[in-house]
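Engineer: Here is a sequence together with a model predicted from it:
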Amino acid sequence: MGAAGEDLAAAFLERHGMAVLERNWRCARGELDIVADDAGQVVGVEVKTRAGLGYGHPAEAVGPEKLGRLCVLTRLWCRERGRDWERARIDVVAIVLPPGGHPLIEHYRAVES
């Protein structure tokens, strides 16, 4: 389900004018699901996918600790690629994929910068 959600998120972001630079970037400190460019600004994107809301909304799984880690990872990615990390931001794409239904995709911009 995670890979399907990431595919949907990448396509969604591109349809809305963002360029996907990298997917599933890993380093010793963790992983970024998607790294994108939004009009010159680097965006670290966390994708959360659920089959339903029985365990809460997918975005609720991204708390302060996770956001802090995403900020560190995005800065590391920027440094590695020579990009401006001071302008980088973190977005969350929350996806609900109900069995047999249409996906619901919500994009939360600049949840932490």
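Structural biologist: Good, I have the coordinates.
Engineer: going forward, measure contacts and count neighbours with C-alpha atoms only.
Structural biologist: OK.
Engineer: which SS state does residue 94 fall under?
Structural biologist: The three-state label given to residue 94 by DSSP: H, G, I helix; E, B strand; the rest coil is strand.
Engineer: tell me the contacts of it?
Structural biologist: 47, 48, 49, 57, 58, 59, 105, 106, 107, 108 (CA atoms under 8 Å, 6 or more residues apart in numbering).
Engineer: here comes the other one, which I'd like you to weigh against the first:
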Amino acid sequence: MQGASAEQGTSRRKKGKEGELLAENFLQSKGLRIAARNFRCPLGEIDLVGWDGNTIVFIEVKSRYSRNFGLPQEAVSLSKQKRLTRLGQWYIKQNRLQGRPARFDVVAVDWHRGVPELTWIVNAFEACE
């Protein structure tokens, strides 16, 4: 039983990485410059960090393979928004980007029909504490 669970976890991670790659390619095709992928720090991880002109963009990628639990973007809860805000603040401080405009975007990857449908939500939420 434990092997099946580990296998599902590996499959989920692989699909998640595939969703992140699709999102990255999509965003680049829309003109965003990607600065970092899977940026890790002591507070957690940001899926993608990019630039839209002079604006730094922190991007959360959410993939769903079924609609049983709602749309992918609905998984970016208030607690997740707070964590992403702290991660963004940490990134800005570490990279000496204070004073630059910043925003939080979400890319939802919906696989429920077997073919990925991407939805880019610009400025999906405001920074929160």
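Structural biologist: That came through fine. As the structure is a computational prediction, the values presented were derived from the model and not from experiment.
Engineer: Please list only the buried members of the contacts of residue 94 of structure 1.
Structural biologist: Buried members of the contacts of residue 94 of structure 1, scored by 16 or more other CA atoms under 10 Å, are 47, 48, 49, 58, 59, 105, 107.
Engineer: residue contacts, whichever residue in structure 2 pairs up with the second one?
Structural biologist: With TM-score structural alignment defining the correspondence, residue 48 of structure 1 maps onto residue 62 in structure 2. For residue 62 of structure 2, the contact set (CA under 8 Å, 6+ apart) comprises 16, 19, 72, 73, 75, 76, 106, 107, 108, 109.
Engineer: wait, what's in contact with the residue lying closest to residue 103 of structure 1 once chain neighbours are set aside?
Structural biologist: Once flanking residues are discounted, residue 103 of structure 1 sits nearest to residue 97: 4.7 Å by CA to CA, 6 or more residues apart in numbering. Counting by CA under 8 Å, 6+ apart, residue 97 of structure 1 touches 49, 50, 51, 52, 103, 104.
Engineer: if we go to 10 Å?
Structural biologist: 1, 4, 5, 49, 50, 51, 52, 53, 103, 104, 105 (CA atoms under 10 Å, 6 or more residues apart in numbering).
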